[in-house]
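Peer 1: here are the coordinates; sequence isn't available:
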């Protein structure tokens, strides 16, 4: 909450925003309800359009890809603190906000020292993304000017457009400038240079055709639930019978926000085709749409996988991975266990899909050992899919002995919130006791020396808990209920 508050405050200051040729973790308007960052896919699409425009104006020139080595883990938290103070001071940010940022970074120092035995910027926290952009802000401006505006950055991925000599010179300048910040480019074996003509062969890789069937399916589900709320349980039951893991209750709650209802009523009253289409929706028609969407995604996955396997250049391989990740992520919602086995056989070779593959394995085996080891975000992403197939999961206690006990306890608590049944509940600690709702346990924890446990227990009370209901009704009204979370939390494959 403190991070969200702070990022919202600094988003009011235009010079704290990334430059418009930086496409990752762009700050939302302070009044937005969509979160503190503009959706990551919007950034990718805008970058694609800007590079296409530049390539069409520079036919016959070259385009280079470079990558910063271990970007976040290379930023020292002391440098993060000094960078934060420098940029906030020169932009006249109120001192209380500067101090709050420093507290957040001090907390990172404590956590990084404990978990990683170093004092480097953590990958997960939202504030880390703000700091990372501030660290590179001067470099972004310098490189944009030197390249005549042909510099484009997305997190640690940098593209420049020019002739061969220019690119060689610019790369040297970029390398030297990064070293001043104690950052390194990968060696040239990780880089690749292609012609602008070759890049333009993938100009439309981020067109909306890829998500069209998925968008239609989710739109139909939301319209159906709004018009037929009494059929929510029936739709969920049919989804389970057909191996579909789309969270019906999440969508039944997300349609209650005023903006969605106002838009729906306007379309329903003034567009005959919309009214006719909405009234014709049924559980059978939605199941048909799901099957159609699944077939479409499988076809795209097979095509992209085949193109990846036959690709001769690094660029050809690179441009296939986002589509493979996108289709695989949505297929996790639509495939039964046998089909998931086939999916896994195709995607297991992609290191960029490590998290998705781990979730697929857990759906097939119901073994969540690897998921727990990967931490809270992965456990949360997996839980919404696992619960659709049943409540029983298992894990290997011996394999978890080397994991941090706090991470194990909190990951198990997430599974507990989803009413998952698992063995070895002694791993759970206080959080699992909270989930049980046992009056004696709750009363005891109201006097806990752990302030969080104490406050949570007091707020919880001794009434019977229904955590799953709270989870399913507590979604932000503007949140996309999709696995795009995984793309945000996973580090670069390099």
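Peer 2: Okay, I see it. Bear in mind that the values here come from a model prediction, so they are computed numbers and not experimental data.

Peer 1: from here on, just use CA atoms for contacts and neighbour counts.
Peer 2: Will do.

Peer 1: quick check: next helix or strand after the lengthiest helix in the chain?
Peer 2: Longest helix in the chain, counting residues (DSSP state H): helix 283-310. Downstream of helix 283-310, the next assigned helix or strand under DSSP states H and E is helix 314-331.

Peer 1: burial of residue 360, as a residue count?
Peer 2: As a burial measure, residue 360 scores 26 neighbours (other CA atoms under 10 Å).

Peer 1: which element is it on?
Peer 2: Assigned by DSSP H and E, residue 360 falls in helix 354-365.

Peer 1: buried set for the helix or strand just after that helix?
Peer 2: Next along the chain after helix 354-365, taking DSSP H and E as the criterion, comes helix 369-373. Residues of helix 369-373 classed as buried under the neighbour-count rule (16 or more other CA atoms under 10 Å) are 369-373.

Peer 1: hmm, who's touching helix 369-373?
Peer 2: Applying CA atoms under 8 Å, 6 or more residues apart in numbering, the external contacts of helix 369-373 come out as 358-359, 362, 378-379, 382, 394-397, 399-400, 403, 407-408, 411-412.

Peer 1: what subset of these is buried?
Peer 2: 358-359, 362, 378-379, 382, 394-395, 400, 408, 411-412.

Peer 1: in helices only, show me those residues.
Peer 2: Applying DSSP H to those, the entries found in helices are 358-359, 362, 378-379, 382, 408, 411-412.

Peer 1: for those residues, give me JSON lines that also has distance to residue 84.
Peer 2: Shown next, in JSON lines, are these (distance: CA to CA, whole Å):
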{"residue": "358", "distance to residue 84": "36"}
{"residue": "359", "distance to residue 84": "36"}
{"residue": "362", "distance to residue 84": "40"}
{"residue": "378", "distance to residue 84": "29"}
{"residue": "379", "distance to residue 84": "32"}
{"residue": "382", "distance to residue 84": "35"}
{"residue": "408", "distance to residue 84": "33"}
{"residue": "411", "distance to residue 84": "32"}
{"residue": "412", "distance to residue 84": "35"}
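
Peer 1: contacts only, for residue 243.
Peer 2: Taking CA under 8 Å, 6+ apart, we find residue 243 in contact with 334-337, 389.

Peer 1: any idea how far residue 369 is from it?
Peer 2: Per CA to CA, to the nearest Å, residue 243 is found 23 Å from residue 369.

Peer 1: do residue 217 as well
Peer 2: 32 Å.

Peer 1: cool, residue 389 as well?
Peer 2: Distance, residue 389 to residue 369, by CA to CA: 17 Å.

Peer 1: same thing with residue 165?
Peer 2: Counting by CA to CA, the separation of residue 165 from residue 369 is 51 Å.

Peer 1: structure B:
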């Protein structure tokens, strides 16, 4: 994306057609940085292999690599699921990290049908329940369970849905509005994920929707008040910032891999 920032949309559409949910970050602003461009050009001149290496990266080559990884990870995951880890607690502990590694990456590379099948096999494993429910949310677009698991789980699932085209998700309207659920619903708003849950008129939901900001600037909640003052009266640009790089050194955020294991509400 640094070498070909104008191909962002084309790459994203190709990923979506091939069940790849890797988020594509817009580096166009970083590329406009003249200092960075100069260093990039110097690097290309210094290393003769660099130009050939960069040119060899095409959309088709990325799709081929993703497909190869998906096939390899699927086989390895299926083999692990057939292993009997009940013989000793050490055997189970040996299998679990491998299952997390493979299933986390398959969330970005596999079809919704396959994720639905694997989620059923992983749900019965307590240490894989969180990833299994995330797979289920992505496969069936039902976010009822992940909302109760906290903002990390909700954001991880929302990132995958956004990368795939942002199809609306379903939420059971009977789910109680606990603080955890309210925060998770706010995360969906920030990600631009539409849902069928009823409207909620709380300060947090007003904040993420940028409505009634003048009143929120006087809120008794210090977080709400300070955030509203920093945000101002402008329209929300949550998705723009999620899709754009902060600077040229920003790494690609794979939230299923980076954040999912930290969710504490499960």
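Peer 2: Happy to help now that I have it. In this text the structure is predicted, and so the values were computed from the model without any measurement.

Peer 1: picking up where we left off before, can you flag the buried ones in the contacts of residue 243 of the first structure?
Peer 2: 334-337, 389.

Peer 1: please flag which of those sit within helices.
Peer 2: Mapping these onto helices (DSSP H) picks out residue 337.

Peer 1: tabulate the buried residues of helix 369-373 of the first structure in JSON lines, adding columns for distance to residue 297 of the first structure.
Peer 2: Putting these into JSON lines (distance: CA to CA, whole Å) gives the following:
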{"residue": "369", "distance to residue 297 of the first structure": "29"}
{"residue": "370", "distance to residue 297 of the first structure": "27"}
{"residue": "371", "distance to residue 297 of the first structure": "25"}
{"residue": "372", "distance to residue 297 of the first structure": "29"}
{"residue": "373", "distance to residue 297 of the first structure": "30"}
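
Peer 1: so which pair among those is furthest apart in space?
Peer 2: By the measure CA to CA, 369 and 373 form the most distant pair in these, at 6.3 Å.

Peer 1: pretty sure residue 483 of the first structure sits in a strand.
Peer 2: No. Under DSSP: H, G, I helix; E, B strand; the rest coil, residue 483 of the first structure sits outside any strand and is assigned coil.

Peer 1: excluding chain neighbours, give the residue nearest to it in space.
Peer 2: Once flanking residues are discounted, residue 483 of the first structure sits nearest to residue 329: 6.2 Å by CA to CA, 6 or more residues apart in numbering.

Peer 1: wait, the one you found sits on residue 358?
Peer 2: No. Between residue 329 of the first structure and residue 358 there is no contact under CA atoms under 8 Å: 11.6 Å.

Peer 1: pull out the buried residues from the helix or strand hosting residue 217 of the first structure.
Peer 2: Secondary structure assignment for residue 217 of the first structure, by DSSP H and E: helix 212-227. By neighbour count on 16+ other CA under 10 Å, the buried set for helix 212-227 of the first structure is 213-214, 217-218, 220-226.

Peer 1: with distance to residue 252 of the first structure added, can I get these in a markdown table?
Peer 2: Compiled in a markdown table, the buried residues of helix 212-227 of the first structure are given as follows (distance: CA to CA, whole Å):
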| residue | distance to residue 252 of the first structure |
| --- | --- |
| 213 | 20 |
| 214 | 17 |
| 217 | 14 |
| 218 | 11 |
| 220 | 12 |
| 221 | 9 |
| 222 | 7 |
| 223 | 10 |
| 224 | 9 |
| 225 | 6 |
| 226 | 7 |
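
Peer 1: which pair in those residues spans the largest distance?
Peer 2: Farthest apart among these by CA to CA are 213 and 226. That separation is 20.1 Å.

Peer 1: measure the equivalent of residue 59 of the second structure over in the first structure to residue 415 of the first structure for me?
Peer 2: Matched by TM-score structural alignment, residue 59 of the second structure corresponds to residue 283 in the first structure. Distance, residue 283 of the first structure to residue 415 of the first structure, using CA to CA: 29 Å.

Peer 1: more neighbours: these two, which one.
Peer 2: It is residue 415, of residue 283 of the first structure and residue 415, that has more neighbours when counted by other CA under 10 Å, with 24 against 17.

Peer 1: okay, and that one sits in which element?
Peer 2: Assigned by DSSP H and E, residue 415 of the first structure belongs to helix 405-417.

Peer 1: please apply the same query to residue 448 of the first structure.
Peer 2: Short version, using DSSP H and E: residue 448 of the first structure is in no helix or strand.

Peer 1: now swap in residue 194 of the first structure and tell me
Peer 2: Here residue 194 of the first structure, judged by DSSP H and E, is contained in strand 192-195.

Peer 1: neighbours around the closest residue to residue 484 of the first structure other than its chain neighbours, how many?
Peer 2: Using CA to CA, 6+ apart and skipping the chain neighbours, the partner closest in space to residue 484 of the first structure is residue 329 (7.8 Å). Using other CA under 10 Å, residue 329 of the first structure has 22 other residues around it.

Peer 1: check contacts around residue 329 of the first structure.
Peer 2: Residues counted as contacts of residue 329 of the first structure (CA under 8 Å, 6+ apart) are 356, 483-484.

Peer 1: overlap between those residues and the second structure?
Peer 2: Retained in the second structure (both residues aligned by TM-score structural alignment, their matches' CA atoms under 8 Å) from the contacts of residue 329 of the first structure: 356, 483-484.

Peer 1: quick one: the residue nearest in space to the middle of the second structure from residue 185 of the second structure, how far?
Peer 2: In the second structure, the centroid-proximal residue (CA atoms, centre = their mean) is residue 159; its distance is 3.0 Å. Counting by CA to CA, the gap from residue 159 of the second structure to residue 185 of the second structure is 14 Å.

Peer 1: same deal with residue 266 of the second structure?
Peer 2: Counting by CA to CA, the gap from residue 266 of the second structure to residue 185 of the second structure is 16 Å.

Peer 1: which residues sit against the helix holding residue 415 of the first structure?
Peer 2: Residues outside helix 405-417 of the first structure that contact it (CA under 8 Å, 6+ apart) are 372-373, 375-376, 379-380, 383, 400, 427-429, 431-432, 435, 467-468, 471.
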